[in-house]
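Undergrad: could you look at this predicted model? Sequence included:
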Amino acid sequence: MRPRLSRSLVSVMLASAITLTGCSTAADGDTRSGQPRAGGTLRLGLDYDPVCLDPQQSALGQSLDIGRQVVDSLTDQDPRTGKTVPWLATSWKSDKRATRFTFTLRPEVTFSDGEPLDAKALKANFDAVHRLAAASSRGAVYLSGYRETRIDGPLTATVIFSTPNAQFLRGTSTVSLGLLSPRSLARTPQERCTGEIRGTGPFTLGTYRANTSVTLNRRPGYDWGSPLWARPGGAYLKSVEYRVVPENTTRSGSLSSGQLDVATAVAPQDTERFTGGGFALLRRTGPGVGLALYVNSARPALSDVRVRRALQKGIDREAIAATFLSSPKLAASSVLSSTTPDYTDLGTHLGHDPAGAKRLLDAAGWRPGPDGIRVKDGEQLRLDAVFVRQQSLELVQQQLKEIGVRLELRPLTISRFPQVLGSGKYDLSLQSANRADPDVLTTVFADQSPVSDRALRADLNRASASADDAERERIFGLAQTRLVDDAHVLPLNEVEVTVARSDRVHGLGLDASNRLLLQDTWIG
C-alpha cells in the first residue's frame, strides 16, 4: 500500500538540474493534453558527463539526476512547503536533542538485485557512507557526528549521533543518502562509480559509456513511490537514454531536429526558440548557494578583509545578470538564493560601488601601478579564479580591472577541479551548491571552503546541530550577513535552471533539491 501520511567537496557549478513549475512535486502539469501512455524511450541531452554514477559519492548534478531514478530515499521533501514526508520509512521519531532517529521501514520493498530492504540494509548504508568520509561528497556531511545504526527489529533501526544533528532528517530525503543494496555496498567505490549499483527505485541502470551516454530501464513490479508523486507504481517510460552533448548549440539543435526529446541547461540565447512551435521551456530558480566566487582567505592578499570587501564592491551583479541571463532580477541578493528556506535579503549589501572599492584598496596599501593594476611591496594585485565553466567571469574580470585587480581565469576539467580545491592553490573558485536547506551554508562554508573566521564556522555548525527552528533561522540569517559583509563569498547571480522539451513529453518533475524525476513522465 502507498504510505499515508525524503569533510567533502561541494558540487561545482556544472550541474544542469532540470527544473520546472507546476502543482504536484514540481511536475509540469500538462497531462490534460491526453491520457498517460506506457512505453517509449526518452532521449535526454546532458551538458556534462556524470563521471560517477554512485549518488552516495558524487556531488555532480548530472550524476544525482540519474541516481534519483535508480535510488529511493527514507523520506521525501515537499518542494512547495519544505515539509518532510514518509517514503521508504513509514514513520520516524527523534529525541529532543536530535541525536537519535528511529525509523520504521515499509515492508516488502526490495532492491533490484532481489535483496530486501530491512534494518540490516539500512545500517549497511549509513555505515558505508560514514566509511566513505570525504569520498562521500554530501552524504558524509549529513551524517556529521555519526556513531552507529542500531537494529531494533527486522524493519526498525535507530541512527545514533555523538552530537546533535538536526539536518540529518531532511538529509534523508536527498539522493545522497539514498539506499543501495548491500551487494552494491560491497563493491569498490570505483566499481560503484562506473554503474555497479542497485537501488529500490523505479528504474535500473543499463549501460554507461563515459562521455557518451547512460541508459536506464523501467523496473517491473515497482510499487512504493513517494506520496508526492502522481503515480506511486511503476514508471510509464520503458527506458531513458541520457546523451552527453556538451555544446549548447549542438544540444539545442538536436532537440530542434527531433534527435532529443529533452535538452537540459538551455543557454539564455536559445530560450526564445523553444517557446511554442512544438516545444515548451520550463524554468525555476534553484535553491541553495547561487553562482558565486568562493574566496580562499588563506591566500596572502585575500587574508585582508579590506581586499575581500573591495572585490565585493567591485562586482556589478545587475550587469552580469542582464548580460548573461537576460534578466537583472536574477542578480544575487544574498549568498542563498531567494527560493531557499531562511533566505535573508542582502541586496543593499551587494551594491556596485567601485569608488568605495578603490578606497578600501588604498587603505590596504595597494596603490595603482603604471598599467592601472595595483601594487604593494613590489607585487601586483593578481588573483586567479578556477572554474569548469566560466560563464560570466570575463565580465567580472573587466569589472575588477576597473578597480585595479588583475583576475586571471584558469579553466579546469571536471576531474581536476576538486583536486585543485583540495590543494588550496587558488584564490577564487566559481561554484554553486544546490540544496533546499540553509544547512547548505554549513556544508560549503564550515566544512569545505577555507573561511578564515573560526567563530563563523562554529556558528554554522551550531545552527546545523540545533533542533530549535527559531534559533537555526536566527543563526543562519546572521551567518549570511557575515559571509557577505566580510566577503568570504562573492555572490554573482541566482541560478535559473532551464530545460526545453518537445511537447510530446509530459509529466516531467523534480524534487525539492531540483533533482530530475522521471517517474511520472510519459511520451504522447
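TA: Structure received.
Undergrad: C-alpha from now on. contacts and neighbour counts both.
TA: Noted.
Undergrad: give me the element residue 159 is part of.
TA: strand 156-161 (DSSP states H and E).
Undergrad: please state the offset of that strand from the chain centre?
TA: 26 Å (Cα atoms, centre = their mean, to the nearest Å).
Undergrad: the next helix or strand after that strand packs against which elements?
TA: Later in the chain than strand 156-161, the nearest helix or strand by DSSP H and E is helix 168-171. Under the contact definition 3 or more Cα pairs under 8 Å, 6 or more residues apart in numbering; DSSP states H and E, helix 168-171 sits against helix 139-142.
Undergrad: thought residue 236 was touching residue 521?
TA: Yes - in terms of Cα atoms under 8 Å, residue 236 counts as a neighbour of residue 521; the distance is 6.5 Å.
Undergrad: what residues does stretch 297-304 touch?
TA: 295, 296, 307, 308, 364, 381, 426, 427, 450, 451, 452, 488 (Cα atoms under 8 Å, 6 or more residues apart in numbering).
Undergrad: what number of residues lie near the fifth one?
TA: In terms of burial, residue 364 registers 16 neighbours under the definition other Cα atoms under 10 Å.
Undergrad: quick one, what contacts it?
TA: So residue 364 contacts 304, 306, 307 (Cα under 8 Å, 6+ apart).
Undergrad: check it against this one:
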Amino acid sequence: IAIVIVIAIAFSWLYFFQAPPQKPTETTSIITTPTKTETPGKYGGELVVANIADVLRMDPMLVTDVPTYTVIYQIFDFLVKYNYETKQYEPALAISWEASEDAKTWTFKLRKGVKFHDGTPFNAEAVKFTIDRVLDPQSKSPLSQDFRDNIESVEVVDEYTVVFHLKNPLASFLDRIIRSQGAMIVSPTAVKKYGDAFSNNPIGTGPFMFKEWIPGERVVLVKNPDYWGGAPIIDTLIYKPMPESAAQVAALQAGQVDVILSIPKESIEILEKDPNIKVYKSPGYTTFGIVFNHKSEFFMDKRVRQALNYAIDKDEIVNSLFKEIGVRIYSPLPLASWAYTEDVNKFEYNPEKAKALLEEAGWKPGPDGILEKDGKKFSFVCITQEGKEAEDLVTAVQSYLKKIGVDMKIQIFEYGTWVDMLVTHQFDAAYIWWAAAAGDPDHYFPFLFYSTGWANCGLYNNSKVDELIIKVSQTPSFEERKKLAAEAQRLIVDDVAWIHFYSKYTTVAMKKIIGGYYVASPAEGEIDFYKVYFTSPKR
C-alpha cells in the first residue's frame, strides 16, 4: 500500500495522489453476480460502503489515492501479506520465500491452482509480467522509478517459482516493493486485451471481482466464488463516493450505507454511543501537514520557511481541532512508526522569532501591515482539497500567519483537481497528507523527501538527506536504520520541507449486525471485507 495525500501507497507508497483520468460514462464488466450462499449465523447480501471520493484509475500500478486503493484492495492480491497482530509476513499468492545471504536475490514459491477473474491461470509469468510493466521506462506508473532503482530483473525459474534480482540490498523489500500497489498481480491477458482501458476493467485474483463503475455514483464488486482462500460470504460490495464526513455519518445512521471510512471528530462520541453502530479505532500511518513549494519565490529561503513554522501554534491547532482523531507529531513519520523521533527542532510557537527571521530575510512591514520585499507583498496562495478537516487546518494556519503580516489566501478544490495540482507542483503552499501501509521509513522518505521522489510535491532537495534515505533503505541492522532515520528526520524538519501537524487514527464505523471484521491494518485503504458477514439477514 505505501497514497499526501492522500498519499499514499507507497503504500509504498503512497501518499496517494494522481491526476484524475477522463472518466467514462459507465464501465461494466463481463462478470456476473455469483449464486448467493449462506452459512447459519453468517449471512451474505449487499454491503454498502461510503468512500471519501470516487475512484480514479483502478490499474494498480497507476493508483496513488486512498479511495481507489480501498477498492482495488478487494480485487487484487499481493505475493505476501502482513499480519499486524503477530508482526509477521504470511503467505498469499506466494506460499514461501527466501532471501540470499547478501539480500539481493529473493526467491518466491507460488501457490498452485489460482485463477484470475477472467479464468486465466496465475503463475510465475504473471508475476514477471506485473513487475516488468512497472519497470518499463515508458511506464506511466509513478512507482516506476523506485522499482527501477531497486530491481535489476525478475526471472521465471519454472511455472511456480520466480526470482527477484535486486541492484542493492533493500531492508524493506517485502514492504516497499512486494506490498506496494505496483506489485498487486494483474492478469496479463486482461492487460493485453484492454490496454489503457484496463484501469476501468481491473482483473485480479482477489476475493471480489469488478462488475460495474458508474462515475460519481458507485463501484460494484461481486464475490469471487473460486477464490483460493475460499469464497467470501458477502455477495456484493458497493462503494458510494461521499466526500463529506458528516454526510457519511448521516447515511450510516439512516441505514443508507453499512460502513463509513471517515468519521469527523464531532461524530465519534455520538457513534460510539449508538447501540446499532460499532466504531473501530487504531493508531494510523497517515500524516498531515502543509507543504511548501521550494521553487516558489516566497519559499526558496529556508529562513522564511522556518519563520512560518515558528509563527503557527501547531500544538493548539491539533489540540483544539483534531484531538479526537489524531495525535501531534513533530517529524515526517507517524507516531506509530518504530522510527519516529521527537529529537528534532520542534519549532515551538514563537511569533517574535518568526518576525526576526523574516526581517533577516528582507521582509519589512508595508503601510497596510502586510510584509513587503523589493516592492512585492508577502501574499501567496495555499491550495487544499474540499472537506472540513482540510479547510479547518488551513484556516487556522491563515489566522496565525496574518498576525505576523503574511497574507495567505486559500483556494479550495475538488479532490482530483487538488491532487493534480500537487503532483504538478502548481502551488506556493498546499495542504497535504500521506497514507502508508506500514510505519517503516521506506514508506515515507524515498517518495516524499528524496530529491527525485514521485511524491516530492514541494521539490525538496537536500543531498545529505538523499544519502541518508539510501542508507536507511540498504542498511540491514535495525538499530542502525533507526539512528539513520532519526538523523534524516532532524534535517528534513530543520529544512521545513513540510510543517508537520498530526498523524491520524484509522477509524471505521459500521452497523453492529456486521460480523467478521477485524482491523487488518492501521493503514488507510487496507480495509479487509473478505471475512465480513451479516449476523442476521439484511433488511
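TA: Good, I have the coordinates. Treat the numbers as computed from the prediction; the structure is a model and nothing was measured.
Undergrad: if we can go back for a sec, so for residue 236 and residue 521 of the first structure, which sits in the more crowded spot?
TA: Shown here are residue 236 of the first structure and residue 521; by other Cα under 10 Å, residue 521 has more neighbours (24 against 21).
Undergrad: give me the nearest residue to that one, chain neighbours excluded.
TA: residue 507 (4.3 Å; Cα to Cα, 6 or more residues apart in numbering).
Undergrad: looking for the alignment partner of the one you found in the second structure.
TA: Matched across to the second structure, residue 507 of the first structure falls on residue 516, judged by TM-score structural alignment.
Undergrad: and residue 323 of the second structure, how far from residue 266 of the second structure?
TA: Going from residue 323 of the second structure to residue 266 of the second structure by Cα to Cα, to the nearest Å gives 10 Å.
Undergrad: returning to what we had before: JSON lines please, covering the contacts of residue 364 of the first structure and showing neighbour count, secondary structure and distance to residue 221 of the first structure.
TA: Shown next, in JSON lines, are the contacts of residue 364 of the first structure (neighbours: other Cα atoms under 10 Å; DSSP: H, G, I helix; E, B strand; the rest coil; distance: Cα to Cα, whole Å):
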{"residue": "304", "neighbour count": "15", "secondary structure": "coil", "distance to residue 221 of the first structure": "60"}
{"residue": "306", "neighbour count": "21", "secondary structure": "helix", "distance to residue 221 of the first structure": "61"}
{"residue": "307", "neighbour count": "25", "secondary structure": "helix", "distance to residue 221 of the first structure": "60"}
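Undergrad: so which of those hold up in the second structure?
TA: Using both residues aligned by TM-score structural alignment, their matches' Cα atoms under 8 Å, the second structure keeps these contacts from the contacts of residue 364 of the first structure: 304, 306, 307.
Undergrad: who's in contact with the second one?
TA: In this structure, residue 306 of the first structure makes contact with 360, 361, 363, 364, judged by Cα under 8 Å, 6+ apart.
Undergrad: now which residue in the second structure aligns to the second one?
TA: By TM-score structural alignment, residue 361 of the first structure lines up with residue 358 in the second structure.
Undergrad: surely its match meets residue 304?
TA: Yes - assessed by Cα under 8 Å, residue 358 of the second structure is found in contact with residue 304 at 5.8 Å.
Undergrad: can I assume the match of residue 361 of the first structure sits in a strand?
TA: No - secondary structure of residue 358 of the second structure (DSSP: H, G, I helix; E, B strand; the rest coil): helix, not part of a strand.
Undergrad: need the contact list for it.
TA: Neighbours of residue 358 of the second structure in contact, by Cα under 8 Å, 6+ apart: 303, 304, 307, 364.
Undergrad: still on that earlier bit, now the contacts of residue 364 of the first structure in a markdown table, with distance to residue 397 of the first structure?
TA: Shown next, in a markdown table, are the contacts of residue 364 of the first structure (distance: Cα to Cα, whole Å):
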| residue | distance to residue 397 of the first structure |
| --- | --- |
| 304 | 20 |
| 306 | 19 |
| 307 | 16 |
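Undergrad: quick one: which of these is nearest to residue 349 of the first structure?
TA: residue 306 (14.8 Å; Cα to Cα).
Undergrad: so what corresponds to the closest one in the second structure?
TA: Per TM-score structural alignment, residue 306 of the first structure is aligned with residue 303.
Undergrad: repeat for residue 258 of the first structure
TA: Under TM-score structural alignment, residue 258 of the first structure pairs with residue 255 in the second structure.
Undergrad: helix or strand for that match, which one?
TA: Using DSSP H and E, no helix or strand contains residue 255 of the second structure.
Undergrad: list the contacts for the residue nearest to residue 192 of the first structure when sequence neighbours are not counted?
TA: Closest residue to residue 192 of the first structure in three dimensions, ignoring its sequence neighbours and counting by Cα to Cα, 6+ apart: residue 54, at 5.6 Å. When contacts are counted by Cα under 8 Å, 6+ apart, residue 54 of the first structure is found next to 63, 67, 192, 193, 194, 195, 197.
Undergrad: scan these and report the most crowded one.
TA: Of the contacts of residue 54 of the first structure, with other Cα under 10 Å as the count, residue 67 tops at 30 neighbours.
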